[in-house]
Structure formats: C-alpha cells, structure tokens
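**Q** sequence plus the predicted model coming up.
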Amino acid sequence: MNVAEKSAKGLSRVFEVTVPASDLDERLSQKIEEIRPQVRLKGFRPGKVPTAHIRKMFGTSIMGDILQELVPQTTQEVLSEREIRPANQPNIDVKSDADDVLKGGKDFQFEISLEIMPEFETVDPKTLKLEKPVAPVADEQVDEALSELAEQTKSYDKKAKTAKAAEGDKVVIDFIGRIDGEAFDGGTAEDAELVIGSGQFIPGFEEQLIGAKAGDDVEVKVSFPDDYQAKHLAGKEAAFETKVKEVQGPAETKIDDDLAKNFGLSDLAALKDALKGRFETEHNQASRMKVKRQILDQLDEAHADVELPTGMVEQEFAQIWMQVEDAIKKGELEDEDKDKSEDELKSEYRAIAERRVRLGLVLAEMGRKANVEVSQEELARAVNQEAQRFPGQERQVVDYFQKNPQAIQSLRAPIYEEKVVDYILELADVSEKKVDRETLFEEEEDEVEAAKKTAKKKPAAKKKAAAKKDEAKKDGGDTKKAPAKKAAAKKGEESKGTESKDSAAKKPAAKKAPAKKKAAPKKD
C-alpha cells in the first residue's frame, strides 16, 4: 500500500492511497480459498468447485466485498500510522471500481479528505485569576420565603350572607357565558372558586364581582383578548350570567409549627433549616456559574488564535442557525435582533459557534492533559437521572441510551466539562467576594458580546501554521469528539455542559410566545 499526502492546507489534509493490483489479487485468492469449502454449484461436488471457476462466477462480487472492508481498514491504518487525530469523519473518494481492478488488473485508488485537530498549548490553569461571588443566606430571605409559603397555604372562612366581596376574597360561583345570546363550549361552570384580584380569569371578569353578596346574580360583561387561544372567541364580547353562591374571606395563616407540618416537617425550626439549605444550594450553583463564566471568558481570550476546524464550526453554526430560522418563522426572535439583517445575525451567531468550538477544544485538551475521565458509574447515574424524568418509561429511556452512542455522549459531555472546570478551580487563583443575592443572580453579559470581544482580539488574516507530523502525537480520547458547546439561548447561560460536536442544538435566542388562554374565562 502506498500513501501520499496530496494536500496540507491549514488543518485540511488529503491523502491518496494506492493498493497495488498484485496485493488485491492476493487478497482475492485468499478469500476464494476461505469460502471454497462452502461453495455449492451444480455440476461440482461440494467444496470441489475450481478456484478459477469461482473467480469467474463471483470474482467481481467478492472483490467488491474486499474493497468495502479495505477502505475503512486502510483509512484507520493511515490515521494511526501518522498519529492523526481527525476533527471530523474522513471523507472517502474512491477513484477505482471493482471491475477495473478485477478485469483490468489495475491498482485500487482512493482519497481520504479530513480536517485534523489543531495542535496548541493550553494556558496554565495556575495563571488564571478568578473572583468568586459569595452571597450568604440572609435571615430576611428565609422570613420572606416563610411568608410566601404561608400565603400559598392561605385558607378562607365563609363570610356572612350580607358581606360584600372585596379584593382578596374568594367567591364560589356558577356561570354561563353567552356570545350574541348563544352559550358557547367551555363557558359554563358550577361551584367555581375564584380569588378576586388573582388574575385567574380573563381581564375584566373579577373586578365586576367586587361588592357582590352570596345569592346575588351578576351579569359580567367582558371581551375576549385578541390573542385568545380559541380563535372563534378571540376579540369577541361575551356576557356571563353569574350566580354568587358564597363569599369567603382570607383567614390568618400563622407562621408556626403547624405551618411546617403542612409541608411534612416536624416544626418551624426544621422548615427554616430546609429553606436555608435550599437557598444555600441555589447560591452555590449561581456562584459556580459566575466563576465558570469567568473561566470560559479567560480561556476563550487566551486561545483566540487557535485555528478552528472549519467543519466543526460549520456544523455548530448550522445547528444554531436552524433554531434561529425557526424562531424567525414563529415570530419569537428577540426584540434586539428583529431589526437586524440576515447577514448581521449570521455574523453574530457564527461568532458564537466559533467561541463554542474553541472552548470545546480547549476544555477537551486541558482535560486530556489532566487525565480527566468520565467513569461508567457517572454515566450510569446520569442515565438513571434522565430516566427518572419520565415516570413509567424508565426502561425505555435506559434502553434508548444503551443503544445510541450519541445519546450517551450528550450525557457524558457536560459531566466531562464540569470535571475539567473542577480541575481548573483547584489550580487557579480564586478569591472570594461577598455580594448580595441580587448581585449574585444578575444577568451576565450575553454570549454574543463575549464572542465579539474575542473576535476583535484575534489577529487579522493570521493563520496558524500546520502542525508538523512529528509533533502530532496526541491521545485521541476526548478531543476526537471535542465537547463543543451546544447552541443555547443567546441571552441565556452558556455553561450548561459542553457537548459533542454531534449533539443536537438547543434553541437559541427566542422569547417565549405569550401564554394562550383556554376557551373559558379562566386564564392559563
């Protein structure tokens, strides 16, 4: 077998592989001898069909099988011998066919085209200076949460028949809704409970019940919103014949041991501890996200000149842009993006794709050098956690992951990233800064701006030299499927687990559609 490197531009490589006809003929003869004992042909005793006859009858077919096996096998040998770490699946361009090889005695030729992983030195984690925001849980925060819990468990006492309904009271009502005198589906209810001022029913309904007493008949006139879910009701005026059966006033809910027992806890102290523990977990998660964002920003800036595999960037961008187009079609694009041209949007999202690929490569390389690995036990826990999200379908979920390597990779990637972040945090210079809760949870600079900053600092029109062959020895491990970032919401947190370049994209920048209302006075 002869292998020649036809092209080496940047990270792109093209190899021409030639397998001599003599080698193929030898392989064919060996294959025929292997199958000859099993060949059954009319006119010949079992296993006694002449080699020449088998070659004449089945040579082309057998040669086709040989070539089918030869191409991937030879491709792997070429990559292994040259210690090449591919950044994408090699593209194979076969220049010969079985007939030419078999009948014409020609050599078999094909080309291997691929991009290789870039060779670069990662920044030393010890040089990173990070500021970790820390917000202690305040007593006022726990007290506020207790008040909210008390509000949620609020009970109501029946008022006297002469008592008028006021804001915050609960009324028990029957109603029939009519449009142009005709009752409509979904507009009728009995013993419906409504807290006035809760916003539970469509605008204008609740206010008209203020002042009503038990036993009163009230005609409530409203207009259905123009964006009402039931299109046949949207924008129409309706009248609801409403019978007030009972008026109830809010009863005082005490913050005491009884409140705690409503939530399955022994006493008020246990409830306070539970709330404080929940807040501490939230604060720790937010603090980690903040410091992790600093890590990603510094890594992105420190490796701005790393040459990126075009295929990986294009794949990441395609995943992002597909979701952007979907957001455009649905009218869910962020307000700040609505007046931008398609070229402007593509430029911004391509910068995000480049940032995510770059960070994926850097994190993968740092993890590889630090021997970071994801154990089977960690993967099994992740699969089980995912299965628990689908009660009653746990077995199907587990089977799905067991049969789909790419699905397993989507669970492995974020675990791997978090372990690399842990490794960096152990070595980096991390100082703590005490902040309040509001500061801890305030939004970060969006990913577009972060990507733009790195793009500005990247040397213009400067390409990194191709890595020398004798320096290309790398363990393919984690970087063969470098955990390039998933396409996340443009304004959202970008650090929710780096993903394989083969992973599906999350939905990008898109505001949620307004909540739609049912065909009844109730709101969703």
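**A** Done, it's in. Please read all numbers here as calculations on a predicted model, not as lab measurements. Numbers count the residues shown, from 1 in each chain.
**Q** make it CA atoms for all contacts and neighbour counts henceforth
**A** OK.
**Q** buried residues in stretch 78-97?
**A** For stretch 78-97, a neighbour-count test (16 or more other C-alpha atoms under 10 Å) marks 78, 83, 84, 85, 86, 87, 88, 90, 92, 97 as buried.
**Q** ok, and the closest non-adjacent residue to residue 190?
**A** Residue nearest to residue 190 in three dimensions, not counting chain neighbours: residue 174, with 4.2 Å by C-alpha to C-alpha, 6 or more residues apart in numbering.
**Q** tell me the helix or strand right after the helix or strand where residue 13 lies.
**A** Taking DSSP states H and E as the criterion, residue 13 maps to strand 12-19. Sequence order places helix 21-35 as the next helix or strand after strand 12-19, per DSSP H and E.
**Q** for the buried residues of stretch 78-97, give me CSV that also has distance to residue 409 and secondary structure.
**A** Below are the buried residues of stretch 78-97 laid out as CSV (distance: C-alpha to C-alpha, whole Å; DSSP: H, G, I helix; E, B strand; the rest coil):
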residue, distance to residue 409, secondary structure
78, 26, helix
83, 24, coil
84, 22, coil
85, 18, coil
86, 17, strand
87, 16, coil
88, 16, coil
90, 20, coil
92, 25, strand
97, 36, coil
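**Q** how much space separates residue 137 from residue 272?
**A** When C-alpha to C-alpha, to the nearest Å is applied, the distance between residue 137 and residue 272 equals 12 Å.
**Q** likewise for residue 76?
**A** Distance of residue 76 to residue 272, computed by C-alpha to C-alpha: 61 Å.
**Q** next: residue 166.
**A** Using C-alpha to C-alpha, which is the criterion applied here, residue 166 is 33 Å from residue 272.
**Q** do residue 453 as well
**A** In this structure, residue 453 and residue 272 are separated by 44 Å, where distance is defined by C-alpha to C-alpha.
**Q** check residue 316 too.
**A** Counting by C-alpha to C-alpha, the gap from residue 316 to residue 272 is 46 Å.
**Q** the two: who's more crowded?
**A** When neighbours are counted by other C-alpha atoms under 10 Å, residue 316 comes out ahead of the other of residue 316 and residue 272, with 28 against 18.
**Q** and the one helix or strand that one maps to, how far from the chain's centre?
**A** Secondary-structure element containing residue 316, defined by DSSP H and E: helix 310-329. A distance of 13 Å separates the C-alpha centroid of helix 310-329 from that of its chain, computed with C-alpha atoms, centre = their mean, to the nearest Å.
**Q** buried set for whichever helix or strand comes after it?
**A** Sequence-wise, the next helix or strand downstream of helix 310-329 (DSSP H and E) is helix 342-369. By neighbour count, with 16+ other C-alpha under 10 Å as the criterion, the buried positions of helix 342-369 are 345-346, 348-368.
**Q** adding another structure so you can compare the two:
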Amino acid sequence: MEIKSNKIDGANAIIEATILREVIDANLEKIAKELAKTASIQGFRKGKVPIAIIKKQYGEKLVQDAEAEALRDVLSKGLEELNITNDSLIGEPNISKFDKSDDKIEVAVKVAMRPLIELGDYASMITEFDKPVISDADVEKRIKELAESQAPLKDIARNRKMKDGDTAVIDFEGFVDGEAFEGGKAENFELRLGSGQFIPGFEDQLIGVKRDEEVEINVTFPAEYQAKNLAGKEAMFKVKVNGIKVKDEVTIDDELAKKMLPGQDDATLEELTKQVKLQMENEELSKLYNDELKPALLETFVAGINFDLPEFVVDQEIDMALNKKAQSMSEDEINVLRENSDKLEKLRETFREDAQRSVRATFIIDALAASENVKVEEQEVMQTIYYEAMQTGQDPQKAYEQYKDSGYLPAVQMSMVEDKVLSQLLNSKIKEA
C-alpha cells in the first residue's frame, strides 16, 4: 500500500494512498474468519460456519468493512508520518477521493488540525482608555428617580389638565368598525402618561384632559400586534377620566437610604450616594465595553494575529450562514440554486470572508482564555440561563433543558468566555480620572 502524506499548512493536511486489491482481500478474509466464530446461520453450529458461507451470506457488507479497515489504516499511517496526534484533529476526516477499480482503490483523505497560535505581545495591542465619569448631578438625578419610583401615588386636589408623567385613572372601551372587541374594556385603570403601556398615540391624546371629562381617542393598532384580528386596524376608544394621580414627594435623606439599602441598619445618604455612583459607573463601563471596546478589540486581534485556519471548520461556518440565508429565500430561489451548482457555489463564497473572521476570532478567544487562565464552568452557564429565564418569566429548568437539547450550551459557554476574557484584558487598561 503506497501512502503519500502532505501538510497543506499549519491547520490542514492531505493523505493520499493506493490500496491494492490484495489488501482488501486480506482484510475481507480476516473479517470473515472472525465473523465465522460468532455468526448464527441456520443449518450450522455456532462457530462451525464455513468461510465460504459467511462470504455468501454477508457479501457486500464484508467488502465495505474490509475497505473501511484499509481506510483506517491509511489514516493511521498517514497521521504517524505527519506526526499528528488524534488529540489535535478537529472534526471527522473528509474522504475527498475514492476511485475504485478492479485491482486497486485510489483515495485522498483531508484532515483538519487545531492551529498553533502565536499570540505574541497581545497586551500591547490593547489601547488605554479613560474610565467613564459620573457627575454628582447625574447621581442626584438617579437617586431622585429611584425615590420617586418607590413613592406612593396620591390624588391631586386641583382639577387641572393632565400632563406627561401623571397617572390617569380611567374607564375605557374600544371599538373596531363600530363593534366593541374582546379585552378592550376596563374600569378605574391606572395609566401613567408617557409610559408607552398602551397603543401608540393613546396616552398622548389624554394630555390636556381634566378629571370627569369624557373623550374619544382614535388610534391604529400596530401591524405586528399580538392579537391578529386587531393588527393594523383603526380603533376608537371611549374614555372617561375618573381621577388624576401624581407621585407623592419623597424626602431624600438617611431614612430613604435605609429603605433603599435593606439589611444595612446604619445606612446613610452618603453611603447610598456612593453605591449609586458605583452602579452608574459600572453601567456606563459595561455599555462602553459592549458597544465599542470589545468589538473593536476583537477586530484588532483578528487583524493582527495570523495563523492558518482549518478548512473543515470554515466550511461548517459557511454552511450555517447558507442555511440561515435559505430560511429567508423563496422556494423558487432555492430551486434555482438546487439546479445550478455554479450559482450555489457563488453564493457560498459570499459568506467565506465573514466565516473566516468568525473562525479566527473563536480560536483567538480560546487561546487568550488559556493564556489569561479564564474558564467558565457548566454551573456558571446554568446560572446565567436560569437568571435570564427568570428575568423574562420563563421556567428556568425548562429553558436550560431547551438549550441543552438544542446543543446550544457550548455556544453560550463560548460567548461567556469571550465576554470574560475581553473584559479582563480591558480592565487592565483603564485609566482612572
């Protein structure tokens, strides 16, 4: 058996071989003898089945097994020649050629390897930046907003026109095409004007209305409204204002701090101010990281750290992008691609650059995480999914099981690793004001 092995680059290799007919025959003979020891064939005692009968009974299956064993031998010897360990392989070997004739089989097997990544002095690629500054006025405003959010509502004594921020206590009933519709009626409903709780335009038309007044409000349901029978329809609401409420005034002092910092009996306004300022700084820093610094830093690494990419992984990424694109295509468009391989290949190539960037970024993050000793355990992934599920009112356990069954847990874990490692690198470059 002739084997020729060649490393294409640091992440791809090809193993070519000529498997002679006698190798296949020898493998087939060996497999048939082993099978004869255990096969149960009517008319013969177990272990006493003649080889000729085994060959006749299992025929093509024996040939396939013999060829598969020869391929495994080709792969094993080829990897040994290339000094490639099984641990460094990525994905399954790809048989790119299998030309079978009477006396031999010409084969070519492509393998992908985990690339060797030289990170170099990656810390020097990170630019220093100023920590976001939160003014005292911004902190005072936030504390006031927090205080007002907890303040109780009270009826206003003077019957004035309503304005943005007031809470209207209303009776209403909605009509579409002159007919009342289900769920469009309520009494003494408390609606804060400007909250965006109702259909766009509804709250605006209550501004300027006084207590005990009755008005008609005309709006249009959004095209994507959840109730399909109302989506995009024009509606008229009869509304009566029963009362107007505003937030009661709250004194901003140490007593407020104790309410807003439960468990801290000695809480003071000064301590509350410190904590609110820290929270606001973290919010601004998080926004800066996610909107600007992290994407820019990853692009810098992708552009500045060069290594060979496994073709197999890039092709997988292209296939995923192609499948996603197909979901938005019409059946006629998909049929055109099925019938025209050149057009399909041309479309595939439009995704190659983004796929290469994505694969390169993934390997870089993996290497950086190892260098920075950043890990995300499965328990941490579970806690993150649980928290997000609770935030959106879902069952945490069911949400986790859905991620698990869909095979999305590794992607979530990788995303968390990326977030952690980029944050850790950026944290080292913060300049205090």
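**A** Yep, that arrived. Since we're looking at a predicted model, the values are computed, not measured.
**Q** picking up where we left off before, go through the helix holding residue 316 of structure 1 and flag the buried ones.
**A** Going through helix 310-329 of structure 1 with 16+ other C-alpha under 10 Å, the ones that come out buried are 310-313, 315-321, 323-324, 327-328.
**Q** equivalent analysis for stretch 211-226 of structure 1, please.
**A** For stretch 211-226 of structure 1, the neighbour count (16+ other C-alpha under 10 Å) marks 212, 213, 214, 216, 217, 218, 219, 220, 222, 223, 224, 225 as buried.
**Q** quick one: distance of that stretch to the chain centre.
**A** Stretch 211-226 of structure 1 sits 46 Å away from the centroid of its parent chain (C-alpha atoms, centre = their mean).
**Q** any idea how far residue 296 of structure 2 lies from residue 125 of structure 2?
**A** Taking C-alpha to C-alpha, one finds residue 296 of structure 2 at 11 Å from residue 125 of structure 2.
**Q** for structure 1, just list every one of the helices.
**A** 21-35, 51-81, 98-104, 139-152, 257-262, 268-302, 310-329, 342-369, 376-388, 394-403, 405-427, 437-441, 447-457 (DSSP state H).
**Q** show me what the shortest one packs onto, helices and strands only.
**A** Judged by 3 or more C-alpha pairs under 8 Å, 6 or more residues apart in numbering; DSSP states H and E, the packing partners of helix 437-441 of structure 1 are helix 268-302.
**Q** contact partners for the closest residue to residue 395 of structure 2 other than its chain neighbours?
**A** Take residue 395 of structure 2 and drop its neighbours on the chain: the residue closest to it by C-alpha to C-alpha, 6+ apart is residue 389, 6.4 Å away. Residues touching residue 389 of structure 2, when contacts are defined by C-alpha atoms under 8 Å, 6 or more residues apart in numbering, comprise 395, 396, 399.
**Q** distance to residue 417 of structure 2 and neighbour count added to these, as JSON lines?
**A** As requested, the contacts of residue 389 of structure 2 are arranged in JSON lines below (distance: C-alpha to C-alpha, whole Å; neighbours: other C-alpha atoms under 10 Å):
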{"residue": "395", "distance to residue 417 of structure 2": "25", "neighbour count": "11"}
{"residue": "396", "distance to residue 417 of structure 2": "21", "neighbour count": "20"}
{"residue": "399", "distance to residue 417 of structure 2": "20", "neighbour count": "16"}
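**Q** what's the closest of those residues to residue 17 of structure 2?
**A** When these are ranked by distance to residue 17 of structure 2 (C-alpha to C-alpha), residue 399 comes first, at 48.8 Å.
**Q** the closest one reaches residue 386, doesn't it?
**A** Yes. Counting by C-alpha atoms under 8 Å, residue 399 of structure 2 sits close enough to residue 386 to count as a contact (7.3 Å).
**Q** what residue of structure 2 matches up with the residue nearest to residue 190 of structure 1?
**A** For residue 174 of structure 1, the aligned residue in structure 2 is residue 171 (criterion: TM-score structural alignment).
**Q** before we move on, the earlier item: and the buried residues of stretch 211-226 of structure 1 as CSV, adding distance to residue 244 of structure 1?
**A** Formatted as CSV, the entries for those read as follows, by distance: C-alpha to C-alpha, whole Å:
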residue, distance to residue 244 of structure 1
212, 7
213, 7
214, 5
216, 5
217, 6
218, 8
219, 11
220, 12
222, 17
223, 21
224, 22
225, 24
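**Q** which of the residues you listed sits closest to residue 59 of structure 1?
**A** Nearest to residue 59 of structure 1 among the buried residues of stretch 211-226 of structure 1 is residue 225, at 75.1 Å by C-alpha to C-alpha.
**Q** doesn't residue 231 make contact with the closest one?
**A** No. At 10.0 Å, residue 225 of structure 1 and residue 231 do not qualify as touching, with contact defined as C-alpha under 8 Å.
**Q** counting neighbours, what do you get for residue 177 of structure 2?
**A** Residue neighbour count, defined by other C-alpha under 10 Å, stands at 10 for residue 177 of structure 2.
**Q** tell me the contacts of it?
**A** For residue 177 of structure 2, the contact set (C-alpha under 8 Å, 6+ apart) comprises 234, 235.
**Q** now, which of the buried residues of stretch 211-226 of structure 1 lie within strands?
**A** Using DSSP state E, the members of the buried residues of stretch 211-226 of structure 1 that fall within strands are 217, 218, 219, 220, 222, 223.
**Q** how about the contacts made by the counterpart of the second one in structure 2?
**A** To tie it back to what came earlier, the one meant is residue 218 of structure 1. Aligning on TM-score structural alignment places residue 218 of structure 1 opposite residue 214 in structure 2. Taking C-alpha under 8 Å, 6+ apart, we find residue 214 of structure 2 in contact with 238, 239, 240, 241.
**Q** residues near the closest residue to the second one other than its chain neighbours, how many?
**A** So the one you mean is residue 239 of structure 2. Using C-alpha to C-alpha, 6+ apart and skipping the chain neighbours, the partner closest in space to residue 239 of structure 2 is residue 172 (4.4 Å). Other residues near residue 172 of structure 2 come to 20 when the count uses other C-alpha under 10 Å.
**Q** just checking, residue 172 of structure 2 touches residue 187?
**A** Yes. Using C-alpha under 8 Å, residue 172 of structure 2 makes contact with residue 187 at a distance of 6.6 Å.
**Q** what's residue 386 of structure 1 aligned with over in structure 2?
**A** Under the alignment (TM-score structural alignment), residue 386 of structure 1 maps onto residue 385.
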